[in-house]
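>>> Have a look at this fold, sequence not included:
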């Protein structure tokens, strides 16, 4: 982790969690208790993540070479499930998840709802993809059980500027990442 990014990730998560909750998408986030700390409802973490793709990028390009072009807008958002294993997460079929007793349709619906809210909230930036961990919840059906931050998504400006996890991968310095994520908070809070 790069010094100075944890607080920005938490700023983003706190802000987005409030907006999502107002739209009926519940997260485990309860309240911020300090610059780098917050309270959350405990839910056991599942061994798989839910990934929403609005554009072809990342694993879509690696796993399905030749089918899409990088950045291609998909006709509709794609929701997929990956089993979190090393060295690379592996896709897991929805029928396997159903056999484990999971309400896959509820997970799908929560991911799509989260995507719709995030896309509106993050305008004018374009949300290419993001990943979540979703957990069953007795009161709400399901909740988002993971951080939502630039570290778990791909987010681009109309000019192609990167505001996300790919900054790390492209070798940006810590100062560059902090600058972009600070700029991102200004964009989404309209400050």
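Noted; the coordinates are in hand. The structure displayed is predicted, hence computed values, not measured ones.

>>> from here on, contacts and neighbour counts on C-alpha atoms
Will do.

>>> so how far is the longest strand along the chain from its chain's centroid?
Across the chain, the strand with the greatest residue count (assigned by DSSP state E) is strand 73-83. Taking C-alpha atoms, centre = their mean, to the nearest Å, one finds the center of strand 73-83 at 12 Å from the center of the full chain.

>>> Quick one: list the elements packing against it.
If contacts are counted by 3 or more C-alpha pairs under 8 Å, 6 or more residues apart in numbering; DSSP states H and E, strand 73-83 sits against strand 48-55, strand 90-91, helix 104-122.

>>> Check it against this one:
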């Protein structure tokens, strides 16, 4: 395997230079992190599952006309994606109270919200990704008002799709996080979905038992993270019941 130039490394993924201009290779690591990496473990096979689940979701989003950076899955751990300029915001859509909104507003976890709520967080690990308003976003130039409108519209469409997708397999979509990027094509720029959508970025509860099937199992020391990610993949129909998430996968190429 030839050496590739590393573009960026985050907590859960590495981006490498792609084979064609305007493309990147997104590598899914096995690292599990919480509380801005204050808690960290390596869980063999997690990256393989997230790659498969995110591929499945992004392929469906592309098919129904929701623009994403996803082009194709290359192997067990890597995707070919379009290169975008990431907007420095996390867009969180909440359907049920859990996590920080319960702590901030004193809403009991599990309370169905009156309507879906969209929140913005500034992507900055040193500041612990603070929640921000549209006023902050425009004042500091992180995104323009039309871009905010586009991101909110995309978030609502993704929420509608994911809610139905997961409900159909007995899973409640509590909330999820997406990131968006600016895709430049010729003289045009448009906002598209980037990053990943997986149990790392969604809160997923079993409809009947309310068992958590997402990264809260790691955050809250519940155990069984890999088993629950595998169950999500199995219900989505992308993994056979007895298929192990092959942890070895392709060799990670180190670059200077």
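Here it is on my side, so go on. Small disclaimer: the values here were computed from a predicted structure and weren't measured.

>>> Quantitatively, what TM-score do the chains reach?
TM-score of the superposed chains, computed with TM-score structural alignment, normalised by the length of the first structure, equals 0.90; 187 aligned residues with a C-alpha RMSD of 1.8 Å.

>>> circling back to that earlier point, okay, the longest strand of the first structure sits on what stretch of the second structure?
The aligned range for strand 73-83 of the first structure in the second structure is 112-122, by TM-score structural alignment.

>>> with the first structure superposed, average distance for that stretch?
On superposition with the first structure, the mean distance recorded for stretch 112-122 of the second structure (mean C-alpha distance after the TM-score superposition for the first structure) is 0.7 Å.

>>> buried stuff in that stretch?
Buried positions in stretch 112-122 of the second structure, judged by neighbour count with 16 or more other C-alpha atoms under 10 Å: 118, 119, 120, 121, 122.

>>> Can you tell me how far the last one is from residue 133 of the second structure?
Looking back up the chat, that one is residue 122 of the second structure. Residue 122 of the second structure sits 9 Å away from residue 133 of the second structure, going by C-alpha to C-alpha, to the nearest Å.

>>> Now residue 126 of the first structure: closest residue in space that isn't a chain neighbour?
Residue nearest to residue 126 of the first structure in three dimensions, not counting chain neighbours: residue 156, with 5.2 Å by C-alpha to C-alpha, 6 or more residues apart in numbering.

>>> Mind telling me what the one you found corresponds to in the second structure?
So, by TM-score structural alignment, residue 156 of the first structure is matched to residue 205.

>>> Surely residue 95 of the second structure touches residue 118?
No: using C-alpha atoms under 8 Å, residue 95 of the second structure is not in contact with residue 118; the gap is 9.2 Å.

>>> Tell me where the second structure has strands.
According to DSSP E, the strands that the second structure contains are 6-9, 13-17, 23-28, 31-34, 39-42, 70-73, 78-82, 85-86, 89-96, 112-122, 131-132, 171-185, 188-194, 202-206.

>>> matching residues in the first structure for the first one?
Meaning strand 6-9 of the second structure. Following TM-score structural alignment, strand 6-9 of the second structure has no partner segment in the first structure.

>>> List the buried residues for that strand?
residue 6.

>>> correct me, but residue 199 of the second structure touches residue 213?
Yes: between residue 199 of the second structure and residue 213 there is a contact under C-alpha under 8 Å: 7.2 Å.

>>> what residues do these two have in common as contacts?
Common neighbours of residue 199 of the second structure and residue 213, using C-alpha atoms under 8 Å, 6 or more residues apart in numbering, are residue 229.

>>> shouldn't residue 191 of the second structure be in contact with residue 185?
No: between residue 191 of the second structure and residue 185 there is no contact under C-alpha under 8 Å: 11.3 Å.

>>> mean shift between stretch 12-20 of the first structure and the second structure?
Mean deviation for stretch 12-20 of the first structure: 0.6 Å (mean C-alpha distance after the TM-score superposition for the first structure).

>>> Show residues contacting that stretch.
26-27, 29, 31-32, 114, 117-118, 147-150, 185.

>>> so it matches what in the second structure?
With TM-score structural alignment as the criterion, stretch 12-20 of the first structure aligns to 53-61.

>>> tell me which residues of that stretch are tucked away?
Quick answer for stretch 53-61 of the second structure (16+ other C-alpha under 10 Å): 53, 54, 55, 56, 57, 58, 59, 61.

>>> Then stretch 109-129 of the first structure?
In stretch 109-129 of the first structure, counting by 16+ other C-alpha under 10 Å, buried: 110-112, 114-115, 117-119, 121-122, 125-129.

>>> now stretch 162-174 of the first structure
By neighbour count on 16+ other C-alpha under 10 Å, the buried set for stretch 162-174 of the first structure is 162, 163, 164, 165, 166, 167, 174.

>>> quick one: contacts for the closest residue to residue 151 of the first structure other than its chain neighbours?
Spatial nearest neighbour of residue 151 of the first structure, chain neighbours left out: residue 165 (4.5 Å); criterion: C-alpha to C-alpha, 6+ apart. Neighbour list for residue 165 of the first structure: 150, 151, 152, 153, 154 [criterion: C-alpha under 8 Å, 6+ apart].
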